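> Let's see this in three dimensions:
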Amino acid sequence: MTVADNPRQNEVALDFPREWIEFLDPEDSDVLIRADLTWLLSGWSCIFGAGCHGINAGRAVDGCCTHGAFFTDADDVRRVRKAARRLTPETWQHFQQTFREATAEDELDGENGEPEPALRTATVDGACVFHNRPGFAGGHGCALHAQAIRDGVHPLEYKPDVCWQLPIKRDYEKLRHADGTERQVVVISEFDRRGWGEGGHDLHWWCTSAPEAHASKVAVYESYAPELTELLGAAAYGRLAELCAARRKSGLIAVHPATARNAPNGI
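Model prediction:
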């Protein structure tokens, strides 16, 4: 079996040594930010259309757009609906007259583990309704992403939250000290296969573990500066960037193994 048949055979293991940094949010001392330096200093970059194998076998051209995107909340829906109004049949292959036609009712596991109603983008012929296929005159890829570029704004302003955040994972935890004081912890890490839930282990391929997606000379904390700023706030991102730069200068001990396949000493 070739790599093309089974690209995940080249992926690195999910568990390996990582370096982490913790610091207080400069604008809120009650918030502790915990960030995965091994991930943020890795050489990962999106290789959609340039070597991406896709999350479903035989659907490399879809990248990770196969199943549609679940919306996080009402604000997410409103923002994408507003962006979709800017699309036309010339820029959106699966143009829909109404936003309702571009969405589908589904379910996600709630906090108690029970299924709860959820809204996602619809799928057409096995991929997200906003995904323009190769050969479409308006261009291959996300119609919302392309429209943002045309409008001179960052794609995070138009795309569903889950789409622009990937593969950054943001979690919230509670830290309780022995003296009874508490802090909220914001955790920034790699969205690996486990981030998708049980189904993530069945994906045909996933890029964060794949050496072929770790060939960038620009670290994730730099290439994803707008996304990290949106997730953390400008002040917290600024401090994170300072700490990442200092760590890179001093030498990262726990280099991401997928990056190490391309650059043994890191980027």
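> drop to CA atoms for contacts and neighbour counts, all remaining ones
OK.
> and the gap between the residue with the largest distance to the centre of the chain and residue 28?
Most distant residue from the mean C-alpha position of the chain: residue 179, 36.8 Å away (CA atoms, centre = their mean). For residue 179, the distance to residue 28 equals 20 Å [CA to CA, to the nearest Å].
> now the other sequence, so there's something to compare against:
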Amino acid sequence: MEFPEPAPADPDAPPELVYRCDLTWLTSSWTCVFGRGCAGIYAERPDDGCCTLGAHFSDAADERRVRAAVRRLDAGTWQHAREGRRGGWTEVEEGADGPVRKTRVVDGACVFLNRPGFPAGAGCALHSLALAEGREPLELKPDVCWQLPLRRTYRTVERPDGTSYLEVTIAEYDRRGWGEGGHDLDWYCTGNPEAHVGAVPVFLSMAAELTELIGAPAYAELARHCEALTGRRRMLPLTVHPASRGARR
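Okay, here's the model as predicted:
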């Protein structure tokens, strides 16, 4: 489904921004099942979820936001606080396009992952800090962490008359989104019925994340289309995500 930018500066001009959204994914019943059925991306580390590899920062601003949050963590909320303070909580990995900064991996998983048995609870220390402060986790976590499994991509579309517009796509970050490495994942949530057990569809459960990605006016328009689709779903069975359909069975 596509729709132009809501309330453009010049409503009579051709749209300069168009949103292209995968409603099959956004109306699916996927939900994060970390700690309640998540098998982890690697079979030998099921308790890590998708935190095994650490998180790559999208840019310097992303890292600065996380750094500000790290200052508010302590040994009571962050299992690896001592190691993170002493040895650092970032590292550099050589990527296809050069060095990439990311969160450090300690004992086989992200330095911010509190393991089972930690008194403050298992899971991301940054996520827990956000909830304790009454904030959205996206305000403290690396971009890649809070965006998954949403995927935002951009492309410039050329019109026949020589003009162009920016297309922003919001879709599922499925196994293929990881590139060739996706084939090495032992388990991945978006395509598994085990994770399609949400009480509400993705466009509602991830409303904060979608709003951050495309803005409040565009989210409102997206939600309107999703609500219209869910109301007609029995008439359009092909719009149901295969894993959601499998979960119902």
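> And the strands in the stretch 151-267 of the first structure?
For the stretch 151-267 of the first structure, the strands defined by DSSP state E, counting those that start in this stretch cover 168-176, 182-190.
> Surely residue 25 of the second structure forms part of a strand?
No - counting by DSSP: H, G, I helix; E, B strand; the rest coil, residue 25 of the second structure is located in no strand; its state is helix.
> Counterpart of it over in the first structure?
Alignment note: residue 25 of the second structure maps to residue 39 in the first structure; criterion TM-score structural alignment.
> ok, now residue 160 of the second structure?
So, by TM-score structural alignment, residue 160 of the second structure is matched to residue 178.
> what do you get for residue 88 of the second structure?
Match for residue 88 of the second structure (TM-score structural alignment): residue 101.
> Return the most buried member of the strands of the stretch 151-267 of the first structure.
Highest mean neighbour count of those: strand 182-190, a mean of 18 (counted as mean count of other CA atoms under 10 Å).
> could you measure residue 87 of the second structure against residue 129 of the second structure, distance?
21 Å.
> Who has more neighbours out of those two?
residue 129 (21 against 12; other CA atoms under 10 Å).
> Name the helix or strand for the more buried one, please.
For residue 129 of the second structure, the host element (DSSP states H and E) is helix 125-132.
> quick one: the helices in the second structure?
For the second structure, helices defined by DSSP state H occupy the ranges 23-26, 60-70, 81-87, 125-132, 143-147, 202-205, 207-214, 216-231, 242-248.
> what's the residue closest to the geometric middle of the second structure?
Note: the second structure centre (CA atoms, centre = their mean) maps to residue 148, 1.8 Å.
> Pull the contacting residues for the residue farthest from the centre of the first structure.
Residue 179 of the first structure sits next to no residue when contact means CA atoms under 8 Å, 6 or more residues apart in numbering.
> how close does it get to residue 101 of the first structure?
On the measure of CA to CA, residue 179 of the first structure and residue 101 of the first structure end up 54 Å apart.
> same question, residue 221 of the first structure
Taking CA to CA, one finds residue 221 of the first structure at 36 Å from residue 101 of the first structure.
> swap in residue 180 of the first structure?
According to CA to CA, residue 180 of the first structure stands 51 Å off from residue 101 of the first structure.
> do the same with residue 165 of the first structure
For residue 165 of the first structure, the distance to residue 101 of the first structure - CA to CA - is 24 Å.
> Looking at those two, which is more packed in?
Using other CA under 10 Å as the criterion, residue 165 of the first structure and residue 101 rank with residue 165 on top: 18 against 12.
> The more buried one pairs with which position in the second structure?
With TM-score structural alignment as the criterion, residue 165 of the first structure lines up with residue 147 in the second structure.
> how far away is that match from residue 238 of the second structure?
Distance from residue 147 of the second structure to residue 238 of the second structure, by CA to CA: 26 Å.
> Next: residue 160 of the second structure.
Distance from residue 160 of the second structure to residue 238 of the second structure, counting by CA to CA: 32 Å.
> What does residue 243 of the first structure correspond to in the second structure?
Using TM-score structural alignment, residue 243 of the first structure lines up with residue 225 in the second structure.
> What does residue 199 of the first structure correspond to in the second structure?
Per TM-score structural alignment, residue 199 of the first structure is aligned with residue 181.
> burial of that match, as a residue count?
What residue 181 of the second structure shows, counting by other CA under 10 Å, is a neighbour count of 10.
> how close does it sit to residue 42 of the second structure?
Distance of residue 181 of the second structure to residue 42 of the second structure, given as CA to CA: 12 Å.
> How about residue 117 of the second structure?
Distance from residue 117 of the second structure to residue 42 of the second structure, counting by CA to CA: 20 Å.
> likewise residue 89 of the second structure?
22 Å.
> Just want to know which of those two has more residues nearby.
In this view residue 89 of the second structure and residue 42 are compared by other CA under 10 Å, and residue 89 has more residues nearby, 20 against 17.
> which residues touch the more buried one?
Counting by CA under 8 Å, 6+ apart, residue 89 of the second structure touches 103-104, 111.
> Between those, which sits nearest residue 166 of the second structure?
Nearest to residue 166 of the second structure among the contacts of residue 89 of the second structure: residue 103, at 31.5 Å, using CA to CA.
> Tell me the residue in the first structure aligned with that closest one.
By TM-score structural alignment, residue 103 of the second structure lines up with residue 121.
> Provide a list of residues in contact with the residue nearest to residue 70 of the first structure when sequence neighbours are not counted.
Nearest non-adjacent residue to residue 70 of the first structure, counting by CA to CA, 6 or more residues apart in numbering: residue 120, 4.0 Å away. Counting by CA under 8 Å, 6+ apart, residue 120 of the first structure touches 68-71, 103-106.
> Buried subset of those residues as a PyMOL selection?
To isolate the buried members of these in PyMOL, using 16 or more other CA atoms under 10 Å:
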select buried, resi 68+69+70+71+103
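> Still touching in the second structure? Go through the contacts of residue 120 of the first structure.
Checking the contacts of residue 120 of the first structure against the second structure (both residues aligned by TM-score structural alignment, their matches' CA atoms under 8 Å), the contacts still present are 68-71, 103-106.
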